[in-house]
Every structure is written in structure tokens, then in C-alpha cells.
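1. predicted model follows, preceded by the sequence.
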Amino acid sequence: MPRPEAVIFDIGNVLITWNPERIYDQVMPDRAARERLFDTVDLHGMNDRIDRGAPFRDTVYSVAQAYPEYEALIRLWHDRWIEMASPPIEASWQILRGLRGRGIPVFALSNFGIDSFAHAETHYPQLGEFDRRFISGHMGVIKPEARIYEMVEEATGLSGQQIFFTDDRIDNLEAAAARGWQTYRFADPGSGPAGLAEALRCAGLPVA
């Protein structure tokens, strides 16, 4: 297997923790009540629309208005979003910086809204450290749809095994692997960075 020419990182749960349920568990100690909220309101589907480019606040508040009994809770998706997207996974950033410092291009490929990404940048200046960023809200398509991977290939001139991609979601990785990309599933913030470092070494990349 050839050595990859670039490494592509997902952001959520690879570089920055993404856990909306944690915030809802804090404000809704009754776990059954929180589960009813998520069963009744498709909050992750709402987030997918934002990741495709829909306006962040307007989308969340519109869904909230449609469910008066949950309105205040749904608005938290916008109002306390940065708490859902925290903390950064520092060991992953160290790997990214090590690769970049050794001349390996590092890109982001992430399902992220236009407004929510801009908001994240105000809290995480390290989001500017990529050589190139592919953010779904700006692209108008989300993982794991084939088109988003095609767009990355078209923009970078890389394809197949020239690309090493890490993501926490198996469906996103399967779509990339179907195009011949080398992939690694990032398991969790605790063990994920060590496994990623080893996978990168096995791919022939320099990892400190």
C-alpha cells in the first residue's frame, strides 16, 4: 500500500468532542425525559440541515417553535452549542501538528454548518491550522454522500490511496473506503489518538 500524500481529519469527535446529549443530561436529570425529547424531535436531523448550509439560529428556533412543550430545550442546541462542542482533543491536535511540521498536508473534512463553524472558530483558533478545509455547510453536501468525497478529490487532485482519512463514524469511513481512501476509525477521545498515531505509522507517515 503506497504512503498517503495527505491526511484528512474529521473534526467532531476526532479533534473536538461533540456530545449534545451531555448538555441535555445536565439540564434534564430524568434520563427517560431526555430520551423522549430526542425520540419526539429529530434534533440530529435538524443539525444535518444546518450542516448542509441552513442558517443556524433560524433553523433551531424554527424547530423549537414547532414543539412548544420543548421550545426552551430545543433552543439550547443553538444557545449552548459551544458547550456541546467541547473540549478539544489535544492529543489529536498534536498528531496533526506533527504531520504538518513534517511536510504532510493536513485537511479537514467535516459536517459543520456555516454559522456554527464560524462560531467554533471564535473559541478554537486551531481550526485555522489546516492546509485546507472542506466544510459541508459551504459545500452544500454532507458525509457520507459520495459527492462530498468527489469534491475533495477534484479540489486536491488526490484520490484513492493517496488519501488517509480519519472519522468517528463508520458510514463516513465506508463511503471513503469505497473510493479507495485509506481510513481509520477514531474510537473515542481516550484511546483514539494512540490508535490513530499507530495507523498513520503503519501507513508510512512520520508520527512523533
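-> In hand now; what should we look at?
2. C-alpha only now, for contacts and for neighbours.
-> Will do.
3. isn't R133 right up against P105?
-> No - R133 lies out of contact with P105 (C-alpha atoms under 8 Å); the separation is 11.2 Å.
4. what touches both of the two?
-> The overlap between the contact sets of R133 and P105 (C-alpha atoms under 8 Å, 6 or more residues apart in numbering) is empty.
5. all helices for this structure, in order.
-> 20-27, 31-40, 43-51, 56-66, 71-79, 81-84, 90-101, 114-123, 136-139, 146-156, 170-177, 192-202 (DSSP state H).
6. how far does the fourth one sit from its chain's centre?
-> Here the centre of mass of C-alpha atoms in helix 56-66, compared against the chain's by C-alpha atoms, centre = their mean, to the nearest Å, lies 22 Å away.
7. wait, what's in contact with L15?
-> Contact partners of L15, counting by C-alpha under 8 Å, 6+ apart, are F9, P88, I89, E90, S92, W93.
8. show the end-to-end separation of stretch 25-38, please.
-> Across stretch 25-38, the terminal residues are separated by 11 Å (C-alpha to C-alpha, to the nearest Å).
9. report the buried residues of that stretch.
-> Neighbour-count burial for stretch 25-38 flags M28, R34, L37 (criterion: 16 or more other C-alpha atoms under 10 Å).
10. shouldn't the last one be in contact with E71?
-> No - contact criterion C-alpha under 8 Å: L37 and E71 do not qualify, at 10.7 Å.
11. tally of neighbours for R133?
-> Neighbour count for R133, taken as other C-alpha atoms under 10 Å: 17.
12. distance check, the nearest residue to it once chain neighbours are set aside against A175.
-> Excluding its sequence neighbours, the residue lying closest to R133 (C-alpha to C-alpha, 6 or more residues apart in numbering) is A108, at 4.6 Å. With the distance defined as C-alpha to C-alpha, A108 ends up 16 Å from A175.
13. put this next to the previous one:
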Amino acid sequence: MRQPVKHIVFDIGKVLIHYDPHLAYHDIIPDEEERRWFLTHVCSHDWNVEQDRGRTWAEAEALLIESYPDYADHIRAFRKGWHKMVPHAYEDSVAILERLVADGHDVTMLTNFASDTLREAQLRYPFLTIGRGVTVSGDIGLLKPDKAIYEHHTRAFDLEPSATLFIDDTAANVEGARAAGWQAVQFTGPDQLKTDLRQAGIEI
């Protein structure tokens, strides 16, 4: 029998706020095919995730510029235009988060995020500071779905793993949480999240 949920842990990107790197490059690289190539092969997901692991932007930019000197300005534009990549919050998701906190549930956040951009996002979206706190991958050098980041979060916030419900949009991260002994659901939208919470015994 599944244990009652005592702790709720939210991911941030694509659960509470929108994220799309293409939005920073529409003016810089108007051609969609060229823009897609650039964000696949130059400022790629694999390159960006190392900033989520803690690599500095200066190191990251220097690495790419050495390999793609003709794209130096475009590479630097990734961090300079980062604010354009997170244009809005998901209001219905935020309402669920705020309701859970208001109702006295133990809510924290666990995110793959560069340290500096997470602080920028918190200033822009104050709801990212509610609840008991957040574990930021860039602060601790660990990434989801590595088991170690869930274990770190468990220790940092004194959670009971089997009584913890994790909400993330990425299937691999959901599976990583389950491997760490958590309950977990994949976020596909606010209506499904409400259903998942009800099934976990939490009314919204």
C-alpha cells in the first residue's frame, strides 16, 4: 500500500514557468532551420546542462567560441538573452503550488538550473521563493535524474522518501525519483496534476 504523502516537491522549468531557448534567437537567427541547427549543434542541450551542473558561463562560452569562432556573438547571446527564454509562468500550475502552500503542505522545489539564472528567475517570479526552499543543481554539482540529487534533497529538507511526491515534466527525472524511493508523477498539465494529487490523497 502506498504511503500517505507528507512532502511535495516541484520541478520548475516547464512545470511552473515556460522555457524555450528559441525565443532568444528569433531576431538573431531568423531562419528557423539555421536556428534549430545552432541550438542543436552549438548552444546545445548537452552544452547548456553543464551550466546546470555548475560550470560558469565564462567557461562555457570560451569552450564553444574556441570551436565555433564565427558564432562568438551568437554564443554570448545565450546568457544575455536568457530572460527571453522564460517569458511567462504557467498560471494554473502556480495556483496549485500556492494553494498547497496556503493549505499547510510541506512544499519544496528541486530543479536542474544554473545558479545565477535561478536567482534571476526568482526575482522575476516571486512564487519560486515560497515553500520551504529549493535545491538547485548548479549550486551542488548534481543533476537529475542522478540518484544522488534526490538523496541530497532528502537530507537537506529532512524528507521521508516514501512519503515524498515529486512532480516533473521529464520522464527520466520521474523515474530517477522513483529509483530514490520517492513517489513521482509526470507533469503534463494542471488538470492531470490535480488528478494525480487527488489520487495521492491531496485535495486541491
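-> Sure, I can see it. These numbers were taken from a predicted model, which means no experiment stands behind them.
14. what's the TM-score for these two chains?
-> Superposed pair, TM-score by TM-score structural alignment, normalised by the length of the second structure: 0.91. Supporting alignment: 202 aligned residues with a C-alpha RMSD of 1.7 Å.
15. out of the contacts of L15 of the first structure, which are shared with the second structure?
-> Retained in the second structure: P88, I89, E90, S92, W93, out of those (criterion both residues aligned by TM-score structural alignment, their matches' C-alpha atoms under 8 Å).
16. who wins for neighbours among those residues?
-> Most neighbours among these, by other C-alpha under 10 Å: S92, with 23 neighbours.
17. isn't that residue up against V14?
-> Yes - assessed by C-alpha under 8 Å, S92 of the first structure is found in contact with V14 at 6.9 Å.
18. distance from the chain centre to stretch 132-145 of the first structure, please.
-> For stretch 132-145 of the first structure, the separation from the chain centroid amounts to 10 Å (computed by C-alpha atoms, centre = their mean).
19. measure T108 of the second structure to W47 of the second structure for me?
-> Distance, T108 of the second structure to W47 of the second structure, by C-alpha to C-alpha: 27 Å.
20. with I12 of the second structure instead?
-> Taken as C-alpha to C-alpha, the span from I12 of the second structure to W47 of the second structure is 20 Å.
21. which one of these two is surrounded by more residues?
-> More crowded of I12 of the second structure and W47, by other C-alpha under 10 Å: I12, with 23 against 18.
22. quick one: contacts for the more buried one?
-> By C-alpha under 8 Å, 6+ apart, I12 of the second structure lies in contact with M109, L110, T111, D168.
23. at 6 Å instead, please
-> Contacts for I12 of the second structure (C-alpha atoms under 6 Å, 6 or more residues apart in numbering) come out as T111.
24. how many neighbouring residues does the nearest residue to Y70 of the first structure once chain neighbours are set aside have?
-> Nearest non-adjacent residue to Y70 of the first structure, counting by C-alpha to C-alpha, 6+ apart: A64, 6.7 Å away. The number of residues packed near A64 of the first structure is 21, by other C-alpha under 10 Å.
25. how much space between A64 of the first structure and R75 of the first structure?
-> To R75 of the first structure, A64 of the first structure is 6 Å away according to C-alpha to C-alpha.
26. so the residue nearest to Y70 of the first structure sits against A72, correct?
-> No - taking contacts as C-alpha atoms under 6 Å, A64 of the first structure lies outside contact range of A72: 7.2 Å.
27. returning to that earlier point: ok, which of the helices of the first structure comes nearest M1 of the first structure?
-> With C-alpha to C-alpha as the criterion, M1 of the first structure lies closest to helix 192-202 of those, at 9.9 Å.
28. and the helices of the first structure as CSV, adding distance to R185 of the first structure?
-> Below are these laid out as CSV (distance: least, C-alpha to C-alpha, whole Å):
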stretch, distance to R185 of the first structure
helix 20-27, 21
helix 31-40, 26
helix 43-51, 21
helix 56-66, 28
helix 71-79, 26
helix 81-84, 21
helix 90-101, 13
helix 114-123, 23
helix 136-139, 20
helix 146-156, 17
helix 170-177, 7
helix 192-202, 8
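29. tell me the most buried of the ones you listed?
-> Sort these by mean neighbour count, taking mean count of other C-alpha atoms under 10 Å, and helix 136-139 sits at the top with a mean of 21.
30. how far away is the nearest residue to E71 of the first structure once chain neighbours are set aside from N111 of the first structure?
-> Closest residue to E71 of the first structure apart from its sequence neighbours, by C-alpha to C-alpha, 6+ apart: A64 at 4.4 Å. Computed as C-alpha to C-alpha, the A64 of the first structure to N111 of the first structure distance reads 22 Å.
31. do L99 of the first structure as well
-> 23 Å.
32. do the same with Q126 of the first structure
-> Separation of Q126 of the first structure from N111 of the first structure (C-alpha to C-alpha): 17 Å.
33. looking at those two, which one has more neighbours?
-> Per other C-alpha under 10 Å, whichever of Q126 of the first structure and N111 has more neighbours is N111, with 27 against 14.
34. the more buried one and D51 touch, don't they?
-> Yes - look at N111 of the first structure against D51 with C-alpha under 6 Å: they come within range, at 5.5 Å.
35. intersection of neighbour lists for those two?
-> With C-alpha under 6 Å, 6+ apart, N111 of the first structure and D51 have common neighbours S136.
36. alignment lookup: A200 of the second structure to the first structure.
-> The alignment partner of A200 of the second structure in the first structure, by TM-score structural alignment, is A203.
37. ok, how many other residues are close to that match?
-> Using other C-alpha under 10 Å, A203 of the first structure has 17 neighbouring residues.
38. grab the nearest non-local neighbour of it.
-> R3 (5.7 Å).
39. how many other residues sit next to that neighbour?
-> Counted with other C-alpha under 10 Å, residues neighbouring R3 of the first structure total 16.
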